[in-house]
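A.B. asks: Quick one: sequence and predicted model below, then my questions.
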Amino acid sequence: MASSWLSVAAGTVVGVGIALARRYFAGGVCRSTALMAGKTVLITGANCGIGKATALDLAKRQARVIMACRDLKSGETAARDIRRNTQNGELVVKHLDLSSFQSIRDFSSEILKEESRLDVLINNAGIFQCPFMKTVDGFEMQFGVNHLGHFLLTNLLLDLLKASAPSRVIVVSSSLHKRGVIHFENLNMTEENYDKRAGYSNSKLANVLFARELAHQLDGTGVTSNCLHPGIVWTNLSRHVSPSRLVVLLFRPLIWLFLKTAHQGAQTSIYLAVDPELEKVNGKYFGDCYEKPFHPVAQDEGVAKKLWDISEKMTGLS
């Protein structure tokens, strides 16, 4: 009898421990109940993962959600799925290939012609540790998509954001930006010196520096710019480094315990988009729905300004 009670007690302790650990690794939750009726939100990469989860939540809050997707068919499928879960939420699916400056310009031109306002721009799409590839315009893919694509898109939509103020720009970065380095003599890696891990970290550091410099330039306009780390999320972003099926089966319990779902990973993006108390918060870094300190590598204002100037030249804005 005693051993039976001990087994039950041990099982209860283990169960509670697992539940607490799962809750801890799930991260912060957006507690705001604010609605978004009458507001328009644009999300890049909204057809899957964190982007789709963000679109679903904001559609439930009655926002008009523009889903900017490279794969239009996948985007339409995601929109149908979201409508089924939001009583026919207002969703617009548009094609956007962030690896092509022409696609970004065409997309932005359509938005400026068709939309009377833009309240929130969420730069969410990205590519993670891919083999060496180049964008249509000849840039290393991770730097080109994660940084230059969003840099150009944001700048082309700035006038509409300003006209819709108070409005918000949200940049989805990663805690791996702490490992990044901005080598101005080698921003665009060549195949010979390519390191996909360094390339990703560098592009995410560029995201943070861009968000900070944008915040500086937008000061006093009513438009804010903030960036975030969504956490370690199990999505198809990691498709280029996906483990074998056997490894997934063996470690699925650990994946479930330590990695966030797309819904959990979207919480900070949602928080930055909807919380009324953040209307005037500008130039900050967030994680798990809390403001976090900037890592030293992201605090050099001179580097941020120089990266901005070079990015203008690379994208043809200057």
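C.D. replies: Nice, thanks for sending it over. Numbering: from 1, shown residues only.

A.B. asks: all contacts plus neighbour counts: C-alpha atoms, from now on.
C.D. replies: OK.

A.B. asks: For the stretch 101-250 of the chain, just list every one of the helices.
C.D. replies: Assigned by DSSP state H, counting those that start in this stretch, the stretch 101-250 of the chain shows helices spanning 101-114, 141-142, 150-163, 196-218, 245-258.

A.B. asks: So what touches the top helix by length along the chain?
C.D. replies: Longest helix in the chain, counting residues (DSSP state H): helix 2-26. With Cα atoms under 8 Å, 6 or more residues apart in numbering as the contact definition, helix 2-26 has outside contacts at 256-261, 264.

A.B. asks: Okay, one more to line up with it:
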Amino acid sequence: MVGSKDLEPSHAPFFPNVFLHNQFRAKPQWPAPGTSLAGKIAIITGGNSGLGYEAGLQLLDLSLSRLILAVRSIERGEAAAAKLRRLYPHSTIDVWELEMSSYASIQAFTKRVDEQLPRLDMAILNAGVMRFHFQRVTSTGHEEIIQVNYLSTMLLALLLLPILKAKRAGPSPARLTIISAALTLNAKFPERAATPLLASFDDPRTFDRQERYQTSKLLAHMFMWNLVDYVSADDVIVNLADPAWVKGTELVRDGTGPVVRAAFKVFGATTGRTPRLGASCYVDAVINKGKEAHGCFLMSWSIHPFPAMLYTPEGRVVTQKVWDETLAELEFAGVRGILDSMRATLED
């Protein structure tokens, strides 16, 4: 199999080359006619609105039996679930609380998944934030974008892996897809030389709103680079999926003034994909793609190389630093033991 790590890195300029191809030229890949998810259970984080909600619609259209909307606000989650229940009365749609800025909430959520779900076939980790001003998460001390988009998402992924492996039905692998962004290809990653690295993001003086979001997604690529060596594609197919720039989502909603919001709205209206097309990238990742996409970055419904930096000697050093510091940060949750148990299966 030829995955993202095996491809030649792309040095094409992000603007306009990659952006134009992603937004206007790439062709969607829809599930084959007759595809059925009857009997299967899926989790979508941030599933009450935007791309998460649309992905839920598309999975339910394929006769998904049960959908768990993992959301920060139960009230908003129930409002979204009510709409879905009217559209799909024969499916079970549940709303479970998940606060992505809280390690305790993530642990409680995955414990509930393990104890209450009879099976689990797929999880789409869609929840994320984009902030225009530095904000610190009180419980962890970390800057919020890095906390939610990277550290908390990786913790959730690691805690879900053994559950997906154990609760998948039959010999087919379970699926775990993490939201990514084509903007990782444009990340400058100014903190790359910092030691320790993760702590460098907690200094408000170095906060750059554009670079921080891109870097948060780049870190996930670096983590995936090593993670694939611990997880067998026979157990769980793990990948990163980019929905491209999508109009009408709530990603840019906090800490912005009316001028900025208006600018994003105009930009989205003129260049953005529809939520249906954007969410189809998630569905493609968990339905259409097989073992060939394990450990890969999916962009425009195709396997794409990781950001070019990862293939360089400097990038390899930084990637290992990210891996080591992340495992140290999440050691309280027993993540090394989880990885060892997953790798034992891989080596059998």
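C.D. replies: Yep, that arrived. The structure presented is a predicted model; accordingly, all values stated were derived computationally and were not measured.

A.B. asks: could the helices of the stretch 101-250 of the first structure be laid out in a markdown table, adding distance to residue 134 of the first structure?
C.D. replies: What follows is the helices of the stretch 101-250 of the first structure, written out as a markdown table (distance: least, Cα to Cα, whole Å):
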| stretch | distance to residue 134 of the first structure |
| --- | --- |
| helix 101-114 | 13 |
| helix 141-142 | 5 |
| helix 150-163 | 16 |
| helix 196-218 | 12 |
| helix 245-258 | 29 |
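
A.B. asks: mind listing what residue 31 of the second structure touches?
C.D. replies: With Cα under 8 Å, 6+ apart, residue 31 of the second structure has these contacts: 283-284, 287-288.

A.B. asks: same thing with residue 132 of the first structure?
C.D. replies: By Cα under 8 Å, 6+ apart, the neighbours of residue 132 of the first structure are 140-141, 191, 194, 196.

A.B. asks: Show the buried residues in those.
C.D. replies: In the contacts of residue 132 of the first structure, burial by neighbour count holds for 140-141, 196, counting by 16 or more other Cα atoms under 10 Å.

A.B. asks: returning to that earlier point: tell me which of the helices of the stretch 101-250 of the first structure is the most buried.
C.D. replies: Highest mean neighbour count of these: helix 141-142, a mean of 30 (counted as mean count of other Cα atoms under 10 Å).

A.B. asks: start and end residues in the second structure for it, please.
C.D. replies: On the second structure, the counterpart of helix 141-142 of the first structure by TM-score structural alignment is residues 144-145.

A.B. asks: mean deviation of that stretch from the first structure?
C.D. replies: Stretch 144-145 of the second structure, aligned to the first structure and superposed, deviates on average by 0.5 Å (mean Cα distance after the TM-score superposition for the first structure).

A.B. asks: what does that stretch rub up against?
C.D. replies: Residues outside stretch 144-145 of the second structure that contact it (Cα under 8 Å, 6+ apart) are 101, 128-131, 134-137, 212-213, 216.

A.B. asks: which of these lies closest to residue 183 of the second structure?
C.D. replies: Of all those, residue 183 of the second structure sits closest to residue 213, with 8.6 Å by Cα to Cα.

A.B. asks: which residues does the aligned partner of the closest one in the first structure contact?
C.D. replies: Alignment note (TM-score structural alignment): residue 213 of the second structure maps to residue 200 of the first structure. Residues in contact with residue 200 of the first structure, defined by Cα under 8 Å, 6+ apart, are 128-129, 142-143, 176, 180.
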